[in-house]
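S.K.: I would like the atomic coordinates for the input below:
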Amino acid sequence: MIRVSSEEELFKEIRSAHFEGRKVSIIGFGSHSHKYKENAISTQGMDHFEVKDDYVVALAGASVPKIREEASEKGLLFPGLYDGSVGGMLALNHVSPISFHYGTPKEFTVWCRAITFLGGINWKIFIGSKGKLGAISKAVMRLYQKPRRIVTLEKSYSDARDLVEDFKKGVEDRPIAVLVEYDKEFKLHMTYSNDVEYPGFSKDDGVPVVEEGDKNSYVVRTEGLKEFVELVEKTSPIYAYTVPGTGMSKVYVADEEVLKGFEYYPSDSVSEVYLKLKKLLDYKSIFE
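M.R.: Modelled structure (predicted):
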């Protein structure tokens, strides 16, 4: 594994790999980093970041948890719930329950730079490309005022119609995080920064998180909650979840055939738009 500590070193390694025709994988750290290979380029040494005013400027190897901690000490919120590096979060465009209010990383990022064999390119299209177009190296991201307190309301449903109705009512009180899960039954989580009460809901502290993997899972295009319910009813997944407003759901199914008719791709792959761009930005296909 090759370790780099600057954008210059990263460019040198990528350019060398391009002209030599070598495959490379870009990795950071965290439980999601399962791509360890001899040809991996690690950005862990590119760990510098600076919290200034309402923004954070960070290199790819900067720790998301550390950014959240420093921002919190200054009364600010970094809206990424991710256990690894900035580069990994952006490469995945990692969706979390707080994406409901603050948007996905692509939305709260002002700009990001990726390194290709041509050099650095400032273009947000690299966010979500999973390192298949180039190596994300640096980004400027927005920070927000930290809520003084949070409370999460939770409720399970056997009837999806009740879920949809409660969601419509809950949105009126402007939750800062929403997660809808399906595991033999539907479950709604809504997190607020103000005191709210809904009959039939239990209360919990903190923001809900999803423990997940990529095996037998697919990302499916869903416009809203009703489309997620339709997806579940038609596919009967082992497990599924969505964050309304992000335009996507993740489902775990034993047979991919049940997804016919939906717009989807495997969780360890990328959407068609990135595969088309790869022919332009990585025509030798060195990025795995």
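S.K.: contacts, neighbours, all on C-alpha from now
M.R.: Noted.
S.K.: so where do the strands sit in the stretch 101-250 of the chain?
M.R.: Using DSSP state E, counting those that start in this stretch, the strands of the stretch 101-250 of the chain run over residues 109-116, 119-122, 135-142, 144-145, 151-157, 177-182, 186-192, 202-204, 217-221, 239-242, 248-252.
S.K.: now those in CSV, with mean neighbour count and distance to residue 33?
M.R.: Compiled in CSV, the strands of the stretch 101-250 of the chain are given as follows (neighbours: other CA atoms under 10 Å; distance: least, CA to CA, whole Å):
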stretch, mean neighbour count, distance to residue 33
strand 109-116, 22, 19
strand 119-122, 16, 23
strand 135-142, 25, 15
strand 144-145, 15, 28
strand 151-157, 19, 29
strand 177-182, 23, 24
strand 186-192, 23, 28
strand 202-204, 14, 30
strand 217-221, 21, 17
strand 239-242, 23, 22
strand 248-252, 25, 19
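S.K.: turn these into CSV, including distance to residue 80.
M.R.: Listed next are these as CSV, based on distance: least, CA to CA, whole Å:
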stretch, distance to residue 80
strand 109-116, 11
strand 119-122, 21
strand 135-142, 10
strand 144-145, 11
strand 151-157, 18
strand 177-182, 12
strand 186-192, 15
strand 202-204, 20
strand 217-221, 19
strand 239-242, 16
strand 248-252, 17
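S.K.: following up with a second sequence; could you model it the same way so I can compare the two?
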Amino acid sequence: MDWKDHLAKLTPLKEGLKGKVSTEVNVTPSSFEEVEEIIRLANALNLKIYPFVGNSRHFGPSISANVGVDFSSLNKIVELSEEDLYVTAQPGVSMIELFSYVKKRGFLLPSFYDGSLGGMLGTNLPGPFSTFFGYPRDSILMGIIVTGDGKRIKAGGKTLKFSSGYKIHKLLTGSLGWYGTFLEATFKIYPYPDEMVEVSVSPNDAQQLLRSELRPIGIISFKDRAKVIFEGSSSYVRELEKRFTSISEWRPESFRYPNKKFITSISVTRGEELRYLYDYPFEGEAFLGTGYVRFFSDDKMQINGISEKGDIPIKVSKSSLLVKNALDPKWVMHTVEVNPTSYV
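M.R.: As a prediction, this is how the structure comes out:
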């Protein structure tokens, strides 16, 4: 019996993806159990899995897999706790929808992305709040995960107080689906501020603000200027208006990532992100996080960093391989070809 016949017994088959990502068939599971069964079958039949939601923002080199697993049907906002300050949702949820849902209830979700929750977890991209709040990896409290060997596990806890054990949910965040995939994720939320404003300044001024007592929540930098984002009470914003001549309201819902050919990231000394940023000539935009800089450009960056978009070889650390072999021993979730000479 052909492997497609085996798979069709579990779930309806759909036409596969074509282009940068190619799959022979796609499936759209509607339950956690279905996802587990699909991955277990892939282990038994030596198939390769590509998890995605929409596939509109693929990162990294071209991919070829047997089965594309579309998580768009797992799209529920599960729970919001006003007492313990967290929100839980499934990977198919739109992050803009989730952000708005949390905001309407008077809270701020500091992890922002203009795609799906699953896409944000896979890429761990910084956003407009990363300078202060860090990356999605810093905000995630708990995850329900299916690893590459088909095991469902819960990692972390819904509050920091009760979070213990291995931080597998943080390892998976930013792994591009290489170790396994999320079924559900819980994030820390905060009371929504009275106001959010943006200030346009020079790169040198942005560097000073980054290290000042004003503590901006985000910095989006361009070649010759920077957009600095602040949030706080109305009285705090009135004080900012006295200090800056160019200040205006900023709406997170209007934020979108730039559409560039290459995305490259580097790890830097925390607090020195802008200084490192301007050591590299670039045309485009850069987002600053807690010890990281991510460049969005149409030209390939000649830097010793990590490529996230564009046909550039992926470098894999030895520690990543150890995690890979532990969580996905048959390399079912092997969504990128890794050359042994690329190990670092």
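S.K.: TM value for the aligned chains?
M.R.: With the length set by TM-score structural alignment, normalised by the length of the first structure, the two chains reach a TM-score of 0.83; 276 aligned residues with a CA RMSD of 2.7 Å.
S.K.: what does residue 109 of the second structure correspond to in the first structure?
M.R.: Under the alignment by TM-score structural alignment, residue 109 of the second structure pairs with residue 78 in the first structure.
S.K.: I should have written residue 181 of the second structure there, sorry.
M.R.: So residue 181 of the second structure corresponds to residue 135, using TM-score structural alignment.
S.K.: who touches the match of residue 109 of the second structure in this structure?
M.R.: Residue 78 of the first structure makes contact with 67, 68, 71, 72, 142, 143, 144, according to CA atoms under 8 Å, 6 or more residues apart in numbering.
S.K.: how far away is residue 234 of the second structure from residue 247 of the second structure?
M.R.: With distances taken as CA to CA, to the nearest Å, residue 234 of the second structure is found 14 Å from residue 247 of the second structure.
S.K.: do the same with residue 82 of the second structure
M.R.: Per CA to CA, residue 82 of the second structure is found 32 Å from residue 247 of the second structure.
S.K.: what does residue 325 of the second structure give?
M.R.: Using CA to CA, residue 325 of the second structure is found at 51 Å from residue 247 of the second structure.
S.K.: repeat for residue 314 of the second structure
M.R.: 41 Å.
S.K.: same check, this time on residue 156 of the second structure
M.R.: 40 Å.
S.K.: cool, and residue 291 of the second structure?
M.R.: Look at residue 291 of the second structure and residue 247 of the second structure: by CA to CA, they are 27 Å apart.
S.K.: ok, which stretches of the first structure are helices?
M.R.: Remark: helices assigned in the first structure by DSSP state H are 7-20, 64-73, 86-92, 99-102, 105-108, 160-171, 225-235, 272-281.
S.K.: okay, those helices, which one's buried deepest?
M.R.: helix 86-92 (a mean of 27; mean count of other CA atoms under 10 Å).
S.K.: so what's residue 259 of the first structure closest to, chain neighbours aside?
M.R.: Nearest non-adjacent residue to residue 259 of the first structure, counting by CA to CA, 6 or more residues apart in numbering: residue 235, 6.8 Å away.
S.K.: so what's the aligned partner of residue 198 of the second structure in the first structure closest to, chain neighbours aside?
M.R.: The pairwise alignment with the first structure assigns residue 198 of the second structure to residue 152, based on TM-score structural alignment. Counting by CA to CA, 6+ apart, the nearest residue to residue 152 of the first structure once its immediate chain neighbours are dropped is residue 191, at 4.0 Å.
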